[in-house]
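Asks: coordinates only, no sequence provided:
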């Protein structure tokens, strides 16, 4: 069994394709999905999808570049109070298109961490072109108390080691399969297997051999296959380890069939 630790069913080009995407992923051995929020306006629809499908869990949070409602710490904590919401985020810093490193992104990130600590739920962290500030804020806000995931990890080994020291899991996306990702593959080979996760970030970052197309949760299998090759392990072992890691971090997520461990 595989787990897609970060996807966005609700951002697929055609919403009616959600059921088809879910069926295709099941056919590839994907047994659980973390459908990640990027705004709070979608909360009710994300919960409804998760309630229809026990294999889908969800989150609450505002993307670092989001422009919708921006709730305070208390409101975020209240919004996170639902059994199908298992994490706070995605949150974090994205300096790729914000070269002035806006203070509002850092403050929003801090609010999410504080809300996560209030409710005792892990954090889903988006960090792009901001490794130093991400690490500093995680440390200053005591994020290790709840832990979480650095999604779409692409940094070097020194950054990986620092994030691991903060208690976070590192999730690898389709970028791992890209031709120019040798440095990331080298780092992926060094990260302890019990701290790795895999994801699609669907509908973005489709892996080889689907680059240029809309990403799908089914394609997480390609990430697992690449990681298995990088680590010199059978695909089944990577599937088993990354699935166990996910449910260790999120014990409240429904995980019928976890013992199967099959890819």
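Replies: Okay, I see it. From a predicted model like this one, the values you see are computed outputs, not experimental measurements. Numbering: from 1, shown residues only.
Asks: all contacts plus neighbour counts: C-alpha atoms, from now on.
Replies: Noted.
Asks: show me where the stretch 101-250 of the chain has helices.
Replies: Applying DSSP state H, counting those that start in this stretch to the stretch 101-250 of the chain gives helices spanning 103-119, 131-140, 157-165, 182-188, 220-231, 235-249.
Asks: where does the residue of the chain most remote from its centre sit: helix, strand or coil?
Replies: Most distant residue from the mean C-alpha position of the chain: residue 100, 25.9 Å away (Cα atoms, centre = their mean). Here residue 100 is recorded as coil under DSSP: H, G, I helix; E, B strand; the rest coil.
Asks: nearest to residue 34, out of the helices of the stretch 101-250 of the chain?
Replies: Between residue 34 and those, the shortest gap by Cα to Cα is with helix 235-249, which sits at 9.7 Å.
Asks: which parts of the closest one are buried?
Replies: The neighbour-count check on helix 235-249 (16 or more other Cα atoms under 10 Å) flags 235-247, 249 as buried.
Asks: redo those residues as JSON lines? Include distance to residue 139.
Replies: JSON lines is the format used below for the buried residues of helix 235-249 (distance: Cα to Cα, whole Å):
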{"residue": "235", "distance to residue 139": "34"}
{"residue": "236", "distance to residue 139": "35"}
{"residue": "237", "distance to residue 139": "32"}
{"residue": "238", "distance to residue 139": "30"}
{"residue": "239", "distance to residue 139": "30"}
{"residue": "240", "distance to residue 139": "30"}
{"residue": "241", "distance to residue 139": "27"}
{"residue": "242", "distance to residue 139": "25"}
{"residue": "243", "distance to residue 139": "27"}
{"residue": "244", "distance to residue 139": "26"}
{"residue": "245", "distance to residue 139": "22"}
{"residue": "246", "distance to residue 139": "22"}
{"residue": "247", "distance to residue 139": "24"}
{"residue": "249", "distance to residue 139": "19"}
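Asks: residue 4 in helix, strand or coil?
Replies: Relying on three-state DSSP, one would call residue 4 strand.
Asks: please read the previous query as pertaining to residue 51.
Replies: Using three-state DSSP, the secondary structure recorded for residue 51 is helix.
Asks: for it, give me its contacts.
Replies: Listed by Cα atoms under 8 Å, 6 or more residues apart in numbering, the contact set of residue 51 reads residue 84.
Asks: mind checking the SS state of residue 86?
Replies: On the three-state scheme (three-state DSSP), residue 86 is labelled strand.
Asks: might one say that it is in contact with residue 56?
Replies: No - with contact defined as Cα atoms under 8 Å, residue 86 does not reach residue 56; the gap is 10.5 Å.
Asks: residues contacting stretch 121-132, please?
Replies: Against stretch 121-132 from outside (Cα under 8 Å, 6+ apart): 63-64, 86-96, 112-113, 116, 134, 146-152, 155, 159, 249-250.
Asks: one more structure, for comparison:
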């Protein structure tokens, strides 16, 4: 891997305040590491403006807008109407970050389901893919996806389910996002899935500033670490690095409706 391949970070919260004061540096470092394109998900109605402004200034940053299940206290039913208005404007490449998080103690599961179902309906209405956040709720999310009947699929961010669940997502047109978690030796099941699932179903991600890799576990994550995720994936898989880089980027392009020439 002497030449730096072009890579796609399919999940990076570059708008978060953690990057204030060094966002341009983080982006420059990412580009120097070969990370040419980044998908920036929204998590609350309050940060949609920030996401859209950030991406409007760089044609290789792509916005997604959504209501994240971990920010439930900040959501209101009328935010679904506001999301519909934003999606109608056409800038968003996906609906996300959305999903179910039953790992949270005392999670209001009914409220999470309400917002997930509402956003899946919007994704279907506007023919957009979705970016999924799922913890301890893969079967419930898969059921919701089947009921929603999405045409475009999406990306399951930081996939942590079983091989059977992975195959079910793939059958529904989804890619599975792999990031810093595969850098930990204890993540044997996850590393095995990253090594054996079809390459056409994988996406690279960081979730920066969260989910740091093992070698930087005490530091905020950053988008340049996609190159390290890529390096680990190359160690796990049989395909040559150029094929892995090209295919994971093509996968993100396919899901988001971006031309291959990007």
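Replies: In hand now; what should we look at? Please read these numbers as outputs of a predicted model, since none were measured by experiment.
Asks: adding distance to residue 29 of the first structure as columns, could you present the helices of the stretch 101-250 of the first structure in CSV?
Replies: Output for these, formatted as CSV (distance: least, Cα to Cα, whole Å):
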stretch, distance to residue 29 of the first structure
helix 103-119, 31
helix 131-140, 33
helix 157-165, 28
helix 182-188, 22
helix 220-231, 8
helix 235-249, 9
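Asks: out of the ones you listed, flag the one nearest residue 204 of the first structure.
Replies: Using Cα to Cα, the helices of the stretch 101-250 of the first structure put helix 220-231 closest to residue 204 of the first structure, at 12.0 Å.
Asks: the aligned partner of residue 224 of the first structure in the second structure and residue 177 of the second structure, how far apart?
Replies: By TM-score structural alignment, residue 224 of the first structure lines up with residue 230 in the second structure. Look at residue 230 of the second structure and residue 177 of the second structure: by Cα to Cα, to the nearest Å, they are 12 Å apart.
Asks: which residues do those two both contact?
Replies: Common contacts of residue 230 of the second structure and residue 177 (Cα under 8 Å, 6+ apart): residue 204.
Asks: thinking again about what came up before, the helices of the stretch 101-250 of the first structure: which one's closest to residue 28 of the first structure?
Replies: Of all the helices of the stretch 101-250 of the first structure, helix 220-231 sits nearest to residue 28 of the first structure, with 7.0 Å by Cα to Cα.
Asks: helices and strands around that closest one, which ones?
Replies: Where contact means 3 or more Cα pairs under 8 Å, 6 or more residues apart in numbering; DSSP states H and E, helix 220-231 of the first structure is packed against strand 2-7, helix 182-188, strand 196-198, helix 235-249.
Asks: residues in the second structure aligned with the first one?
Replies: Read it as strand 2-7 of the first structure. By TM-score structural alignment, strand 2-7 of the first structure lines up with residues 7-12 in the second structure.
Asks: buried sites along the matching stretch?
Replies: Within stretch 7-12 of the second structure, the residues scored as buried using 16+ other Cα under 10 Å are 7, 8, 9, 10, 11, 12.
Asks: equivalent analysis for stretch 227-246 of the second structure, please.
Replies: By neighbour count with 16+ other Cα under 10 Å, stretch 227-246 of the second structure contains the buried residues 227-234, 236-237, 241, 244-245.
Asks: need the contact list for the equivalent of residue 60 of the second structure over in the first structure.
Replies: Aligned counterpart of residue 60 of the second structure in the first structure: residue 55 (TM-score structural alignment). Residues near residue 55 of the first structure by Cα under 8 Å, 6+ apart: 31, 32, 33, 254, 255.
Asks: residue in the first structure paired with residue 69 of the second structure?
Replies: Aligned counterpart of residue 69 of the second structure in the first structure: residue 64 (TM-score structural alignment).
Asks: what residues are up against its match?
Replies: Contacts of residue 64 of the first structure by Cα under 8 Å, 6+ apart are 90, 91, 92, 93, 94, 105, 108, 109, 126.
Asks: now for the fifth one, how many residues are close by?
Replies: In this case it means residue 94 of the first structure. 22 (other Cα atoms under 10 Å).
Asks: swap in the second one?
Replies: A count of nearby residues for residue 91 of the first structure, using other Cα under 10 Å, gives 30.
Asks: and for the fourth one?
Replies: Burial of residue 93 of the first structure is recorded as 28 neighbouring residues (other Cα under 10 Å).
Asks: got it, and the one 5 residues further on?
Replies: Neighbours of residue 98 of the first structure under the rule other Cα under 10 Å: 12.
Asks: the one 4 residues further on too?
Replies: When neighbours are defined as other Cα under 10 Å, residue 102 of the first structure has 12 of them.
Asks: with residue 89 of the second structure instead?
Replies: 8.
Asks: aligned to it, what sits in the first structure?
Replies: Residue 89 of the second structure maps onto residue 82 in the first structure, with residues paired by TM-score structural alignment.
Asks: please, which helix or strand holds its match?
Replies: For residue 82 of the first structure, there is no enclosing helix or strand under DSSP states H and E.
Asks: name all residues that make contact with the nearest residue to residue 7 of the second structure once chain neighbours are set aside.
Replies: Closest residue to residue 7 of the second structure apart from its sequence neighbours, by Cα to Cα, 6 or more residues apart in numbering: residue 35 at 4.6 Å. Counting by Cα under 8 Å, 6+ apart, residue 35 of the second structure touches 6, 7, 8, 9, 223, 224, 226, 227.
Asks: now, the most widely separated pair of these?
Replies: Greatest spatial distance in those: 6 and 223, 13.1 Å, computed using Cα to Cα.
Asks: quick one, which of the two is more surrounded?
Replies: residue 223 (29 against 17).
Asks: OK, contacts around that one?
Replies: Contacts of residue 223 of the second structure (Cα under 8 Å, 6+ apart): 9, 12, 26, 27, 30, 35, 206, 208.
Asks: could you redo the last one with a cut-off of 7 Å?
Replies: Going by Cα atoms under 7 Å, 6 or more residues apart in numbering, residue 223 of the second structure touches 9, 12, 30, 206, 208.
Asks: just residue 55 of the second structure next, same as before
Replies: Counting by Cα under 7 Å, 6+ apart, residue 55 of the second structure touches 61, 62, 63.
Asks: most neighbours among the residues you listed, which one?
Replies: Among those, residue 63 has the most neighbours (other Cα under 10 Å), with 24 neighbours.
Asks: fine by me, we can end here.
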